[in-house]
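In: okay, sequence plus prediction incoming.
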Amino acid sequence: MTTFQRQQDIAVITLDHPPVNSLSHALRSQIAHALAAAVADPAIRGIVLVGNDKAFSAGADVSEMGSPKQLAEPILPELLARLESCPKPVVAAIAGVALGGGLELALSCHGRVALDSAKVGLPEISLGLIPGSGGTQRLPRLVGVATGLEMILSGQPRSASQLADSGLFDQVVAADLLAAACARASELAALGAQLPRARDYQLDADAVAAQVEQARAGLNARQRLQPAYGAVLDAVAVTAVPFEQGLARERQLFLGLVPTTQARALRYQFKVEREASKLPAELQAQPRALQQIAVIGAGTMGTGIAISALDAGLGVTLLEQDGAALERGRQRISDHYRARVTAGKMKAAVVAAAEARLQTTLDWTELARADLVIEAVFEDLAVKQAVFRQVDAHARAGAVLATNTSYLDIDDIAAVTSRPQDLLGLHFFSPANVMKLLEVVRGAHSAPDVLATGMELGRRLKKLPVLCGNAFGFIGNRVYNAYRKQCEFMLEDGAWPEEVDQALTGMGFAMGPFAVADLSGLDIAWRMRKAQAEMRDPRERYVAILDRLCEQGRLGRKTGAGYYAYPDGKPQRSTDSTVRAIIEQASAERGITRQPLTPEQIRRRALLAMVNEAALLLAEGVAVRASDIDVVLVQGYGFPRWEGGPVFWAQQQDRAELEQAIDGLAAIVGHGFVRGDLARLLG
């Protein structure tokens, strides 16, 4: 996993553990052996550590986390101590990425030279942890507390060119990295015993305390729910004390976080997201060609999909039936890219290349150029069927056909074509160029290579594709529908909308269900309810509160009132007398004596509803894996990532108590409640 070469009197130790030089026990051991060999050779005056073009090192080997190998000598802090105390200068030559333990490895060296394109960062916060091998102590000493805190708390990598003047690097170069690193090692060798070490940098205690407290005050509500954020601040707060004390405090905090539910949930999400993007063995196939796509519909969703595809380097044909609508869509795309350039997030040349790959047209025959055709029109079965009759007539043989639908039966759509094997569902989430989740929906006749193409498209668009079976609402909307219904039941039982919303945001949900409903517009759900009214079993519990709000013109934010009122566009903290009267009337008609619900009762009922629906989805084959349901809820519906998802939450509960609680939920819901199989869901 390492090679040892000499360039005159400099030893070059090359890390060679594909693909990203993760710091497994084997690689750590070989670095230690190579370092010892270089120190023992009197002809060697300096040492360079270098990776490959892709990575200096992407950090710890996550597969070893929690295993004996993680604690096998040399553990990473021990290896870094050997590097730092090495009597000969060690220089890190950084190309590609240096992340987490990889950056900590570089920080322990006496010098650092990087390509300007290299990316460095400490992403441990995304796993519910803090850097545990000196990152919280060495980085602030080199770059200052403010920059160090920003990098550790955000977890986002930054380019070497951005940090060229920060103090992190001795030199940032555009080329000839190894030569520059060897030259720097020679320069440091001339210093003799006075080698620069991050541990020797002194920070002012008062300044450190002030900057840490400022950062603590700036944490948002969701960050305050996650112990890792406070632990970062506690660790950086001791950067002004003797270095060994700071290291000990960092290690104590790190080890305290490892077994927490939040850290375990984040490690779980890290793992299951990668599993979710893979098709089961029986469906694996080679994707079809995917270079040119067509998007039908130039509204918000269609243009969002088009932008995602353009950003991925694909050619895009945007088709509309109305010239004015097509021009509005083209302008929306153009405005998006102009804003990105103005904000400094994209270069003008990149934007020009993206826009050059866009064709807008009213001509259906242009579909013949596309490898994949995505329909993104109004959520109405008849409308979508009419579109696909046209698609079937004009798309080339072998093209993949996709419908972007949230609820509709894709087999009903495929039935109007002569090639149902070529059709699948691609449920994008709005805004499509921002949201990462993509539900890839398998129809009764969808060919394996069509599904593989859908999954590949998701990866090409840098989204997280999850395979779903063809059922009403697929995975996400099906679970969310059960969750929303239970929250509506709680309104009748005694809670106010703000109490439900606050209980769930207090757990870490991005928004509560009633704030979400107001934001998306109550008339969307109202329209669907009216369309399904004839199919509704009158014996089932039905909450009419939303219908009555809509009947009074309270359609959400866009009309200035929904569950909440929005004077001056800002939501009031509590519901007004009109809403409360509607809710109280609904309770009275149900014969319910309203009883207050605690935040814990609200959270538990909402979670139980999700868990039961998840069990049904798994049993019906709508979800391939139980963990896929957690991925969908976290990525698309604001479920707190550090809670893992409803399935992960259920796995933390006592099984007998959980079974009993689901029985209690059945009594609350009443007629029509279908109980899921928890044994299958939880394993």
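Out: That came in fine, so what should we check first?

In: going forward, measure contacts and count neighbours with C-alpha atoms only.
Out: Fine.

In: name the next helix or strand following whichever strand or helix holds residue 500 along the chain.
Out: Using DSSP states H and E, residue 500 sits within helix 497-507. The C-terminal neighbour of helix 497-507 among helices and strands, as given by DSSP H and E, is helix 513-520.

In: show residues contacting that following helix.
Out: The contact list for helix 513-520, computed with Cα atoms under 8 Å, 6 or more residues apart in numbering, reads 484, 487, 497-498, 500-501, 555-558, 561-564.

In: stretch 479-486 now?
Out: Defining contact as Cα under 8 Å, 6+ apart, one finds that stretch 479-486 is touched by 513, 543, 605-607, 609-610, 613-614, 637, 669.

In: hmm, try it at 7 Å
Out: For stretch 479-486, contacts defined as Cα atoms under 7 Å, 6 or more residues apart in numbering pick out 513, 606, 609-610, 613-614.

In: which parts of the helix or strand harbouring residue 353 are buried?
Out: Assigned by DSSP H and E, residue 353 belongs to helix 348-356. By neighbour count with 16 or more other Cα atoms under 10 Å, helix 348-356 contains the buried residues 351, 354-355.

In: before we move on, back to that, ok, so of the contacts of helix 513-520, who is nearest residue 123?
Out: Nearest to residue 123 out of those is residue 501 (Cα to Cα; 30.3 Å).

In: report how many residues lie close to that closest one.
Out: Using other Cα atoms under 10 Å, residue 501 has 22 other residues around it.

In: same deal with residue 180?
Out: Residues near residue 180, counting by other Cα under 10 Å: 18.

In: do the same with residue 197
Out: That count, for residue 197 with other Cα under 10 Å as the rule, works out to 18.

In: try this one side by side with the last:
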Amino acid sequence: MSDAIRYERVGDIAVLTAQNPPVNALGLDVRRGLLAGFERAETEGAKAVLIYGDGRTYFAGADIREFGKPMQAPSFADLCTRIEASPLIVVSALHGTALGGGLEVALSSHYRIAVPSAKMGLPEVHLGILPGAGGTQRLPRVAGVGMALDMITTGRPIGAAKALENGIIDRVVEGEPREIGLAYTQELLEAGAPRRAVCDLPAPKGVDFDAMHVALLKKGRGQLSPATALRAVQAACEADSFEAGLRRERELFMELMNSDQRLGMIHAFFSERAVSKLPELKGVAPRVLAEMGVIGGGTMGAGIATAALLSGLKVTMLEMTDAAAAAAQGRIEGNLKGAVKRGKISADQFTALTTQALTLATDYSALAQVDLVVEAVFEDMSVKKTVFTQLDAVCKPGAILASNTSYLDINEIAACTSRPEDVIGLHFFSPAHVMKLLEVVVADKTAIDVVATGFALGKMLGKISVRSGVCDGFIGNRILAAYRACADHMILDGASPYQIDAAMTAFGFAMGPFAVADLAGLDIGWAARKRLAPTRDARERVPSFPDKLCEDGHFGQKTGKGYYVYEAGKRGGTPNPDVPGLIDANRAELGLTPRVFTDAEITRRYMCAMVNEAAKVVGEGIARRPLDVDMTLLFGYGFPRYHGGPLKWADIVGLDDILADINTYAKGDDFFWQPAPLLQQLVADGRCFDDLNKEAS
């Protein structure tokens, strides 16, 4: 027997206890232990087998250390088939989570009991694959096709009550999993209950799989795993036998295993967990964080305050007038009402947060005792410096002074205080209580425990926190500026904003760059262009058509018109008929003759610009690792998860081909298309971006 599985006999019941902390992952030792346990139980004359997990959970899924490696025998699929085929009655007692292979083992058991708090699901689509050990064949047989498709194609887990309601488990009982499992198994033996293998159940009734396949591809913006998983469920309904369905599931599983999307999603899975683990923070204790101040109650500040309140922090919101403070309170309450509606907080919690945890103020003295303050005021250096000068005067020693600036130099902001070591950038993304990304911008003199506190705050708020150095735009907005410039150049040369948006949504983005600009507000980019104009290189191609829109008062969705026209009550916008004329005038002014762009060329140029700038960001140390860039673009800029991030995408398509394309584009514009030195070095060395991730881990 493996040490990962403990075998014991309790009367006629062989008890197999998983002992593979912390989550009883179904690694090789666990699989071998289960197999050996069944062989021993059958040899020694047991009448039933009970499977449960020691510690905090049943099998929570596969062992992530085995991801991407050849599966050693016994495989999940073979193990599940062996469990189901046992002549003994097999019972699984579930607590904690039964996810992926864990739920597949449970479904291979003949009976299932769970504690009320147990959760179960098949999240494989989030890794770019599908359940490959019979999950797509067994779950539809016990729960029906509708429920099975919902669980398999979304990857969302469900609770024990819903699982019972849908026939996935047979009983829900409060208690210790071992005790309730033994009692249930003994009850089954005394009642003479039969073996009840799911494979012997009739095939479930099908649905319109073709229509659902189209809908899943559209909903997933091209992600293959949910739509492919649907085809596996279809096999459960239509295959000649259960075994034929299993063979079809395996074929589809291997298709996804060999796909680029699986590579991208596995990279995203591991990178999401690695991004906030910085070697320099090991052993560094963050500062105490109980009370937080927020300056500026607009959309961003209200969102930051909302996120902080929901995480359990007390918040003081500072505005300059009573009217502005009241408006800020209204925005925060609106956000929190949304949390009530979604079931995240109760009505009583809403009342407590808005009347006890939140304080409104109009004087800086109200921030005297906060542990950390974030300013979310107008993006202007002189305004920021005024705010930080006042914070320096009133905040207690050791309080952290943070700026939510999107672009501005944190070092310059810190220099106007007497405590630059306490200053940090905390760049949230709007709406801040919804968006997952937090850029933690570390200035030259920022103390290491202040950095640790920034990451601790991100964890409290449920954010994906990424470390950034100081430069214009930090990681995300600097890269954004480059690929937006590339898009503007293509428009000058003949493409349209709407063709570019369509090409990028086909690539997998939820919105194209010009629709995104309308959503964010065209005035943001306009302000940045005016700020950078005095230092702009004369060789830079800067279009005037975006400025013309802003000069006419068209800032996108908030004004009802930008690149698109927005009508009240209608979702999305329609192309603004004034835009082509502005573009034509800009081209005529520059003496440019437009040419035709294919969607493929648009996508390639756009992505090459993104990758090239990202490589510069990593090469300069603004981002420590390529995965930092990937997570920034995934969680802050809508990059399709199944591509893994721009630098993972680059690894997959080939760095040598990307560099060759950049060199070709440089023949037309050698100022914009300057190859990143890091990209050139990696190609010369025959290496890739992921090699740098491994070196940094």
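Out: Okay, I see it. Computed from a predicted structure; not experimentally measured.

In: ok, and what's touching the helix holding residue 500 of the first structure?
Out: So helix 497-507 of the first structure is contacted by 491, 511-514, 574-575, 599, 602-603 (Cα under 7 Å, 6+ apart).

In: repeat that for stretch 354-374 of the second structure.
Out: 288-295, 309, 314-322, 325, 333, 394-396, 399-404.

In: hmm, try it at 8 Å
Out: 288-295, 309, 313-322, 325-326, 329, 333, 390-391, 394-396, 398-404, 426.

In: derive a PyMOL selection command for the buried subset of those residues.
Out: A single PyMOL command selects the buried members of these (16+ other Cα under 10 Å):
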select buried, resi 289+291+292+293+294+295+309+313+314+315+316+317+318+319+325+329+333+391+395+399+400+401+402+403+404+426
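
In: please flag which of the contacts of stretch 354-374 of the second structure sit within strands.
Out: Mapping those onto strands (DSSP state E) picks out 291-295, 314-318, 400-403, 426.

In: about what we covered before: and the helix holding residue 500 of the first structure, how far from the second structure on average?
Out: Superposing on the second structure and averaging over aligned pairs (mean Cα distance after the TM-score superposition for the first structure), helix 497-507 of the first structure comes out at 0.5 Å.

In: identify the residue range in the second structure corresponding to that helix.
Out: Residues 497-507 of the second structure are the counterpart of helix 497-507 of the first structure, counting by TM-score structural alignment.

In: what sits against residue 136 of the first structure?
Out: Counting by Cα under 8 Å, 6+ apart, residue 136 of the first structure has contacts 130, 148, 152, 232, 235-236, 239, 250.

In: compare those residues and tell me which is most surrounded.
Out: Among the contacts of residue 136 of the first structure, residue 130 has the most neighbours (other Cα under 10 Å), with 33 neighbours.

In: correct me if wrong: that residue contacts residue 228.
Out: Yes. At 6.3 Å, residue 130 of the first structure and residue 228 qualify as touching, with contact defined as Cα atoms under 8 Å.

In: which residue ranges form the strands in the stretch 101-250 of the first structure?
Out: Using DSSP state E, counting those that start in this stretch, the strands of the stretch 101-250 of the first structure run over 111-115, 119-121, 158-159, 171-173.

In: could I get those strands as CSV with distance to residue 89 of the first structure and mean neighbour count?
Out: Formatted as CSV, the strands of the stretch 101-250 of the first structure follow (distance: least, Cα to Cα, whole Å; neighbours: other Cα atoms under 10 Å):
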stretch, distance to residue 89 of the first structure, mean neighbour count
strand 111-115, 8, 27
strand 119-121, 22, 26
strand 158-159, 25, 16
strand 171-173, 15, 20
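
In: so for residue 25 of the first structure, which of those strands sits nearest?
Out: strand 119-121 (21.5 Å).

In: what's the average distance of the closest one to the second structure?
Out: Relative to the second structure, strand 119-121 of the first structure is 1.1 Å off (mean Cα distance after the TM-score superposition for the first structure).

In: name the helices or strands packed onto that strand?
Out: Using 3 or more Cα pairs under 8 Å, 6 or more residues apart in numbering; DSSP states H and E, the elements in contact with strand 119-121 of the first structure are strand 97-99, strand 158-159.

In: which part of the second structure matches it?
Out: With TM-score structural alignment as the criterion, strand 119-121 of the first structure aligns to 119-121.

In: contacts for that stretch, please.
Out: Here stretch 119-121 of the second structure makes contact (Cα under 8 Å, 6+ apart) with 95-100, 103, 151-152, 155-160, 163.

In: out of those, the closest to residue 172 of the second structure would be?
Out: Distances from residue 172 of the second structure to those, taken by Cα to Cα, are shortest for residue 160, at 6.9 Å.

In: which residues does that closest one contact?
Out: 114-120, 169, 172.

In: show me which of the residues you listed is closest to residue 462 of the second structure.
Out: Nearest to residue 462 of the second structure among the contacts of residue 160 of the second structure is residue 119, at 20.5 Å by Cα to Cα.

In: ok, that closest one to residue 84 of the second structure distance?
Out: 22 Å (Cα to Cα, to the nearest Å).

In: how about residue 567 of the second structure?
Out: 58 Å.

In: with residue 25 of the second structure instead?
Out: 20 Å.

In: of those two, give the one with the bigger neighbour count.
Out: residue 25 (27 against 24).

In: assign the more buried one to helix, strand or coil.
Out: Secondary structure state of residue 25 of the second structure, per DSSP: H, G, I helix; E, B strand; the rest coil, is coil.

In: and it, what's its match in the first structure?
Out: Per TM-score structural alignment, the equivalent position to residue 25 of the second structure in the first structure is residue 22.

In: what's near enough to touch that match?
Out: 57-61, 102.

In: mind running it again at 6 Å?
Out: Counting by Cα atoms under 6 Å, 6 or more residues apart in numbering, residue 22 of the first structure makes contact with 57-61.

In: give me the neighbour count for the residue lying closest to residue 135 of the second structure once chain neighbours are set aside.
Out: Once flanking residues are discounted, residue 135 of the second structure sits nearest to residue 104: 5.4 Å by Cα to Cα, 6 or more residues apart in numbering. Look at residue 104 of the second structure: counted by other Cα under 10 Å, it has 29 neighbours.

In: just checking, residue 104 of the second structure touches residue 137?
Out: No. If you go by Cα atoms under 6 Å, residue 104 of the second structure and residue 137 don't touch, sitting 9.9 Å apart.

In: which among the contacts of helix 497-507 of the first structure end up buried?
Out: The neighbour count (16+ other Cα under 10 Å) marks 491, 511-514, 575, 599, 602-603 as buried among these.
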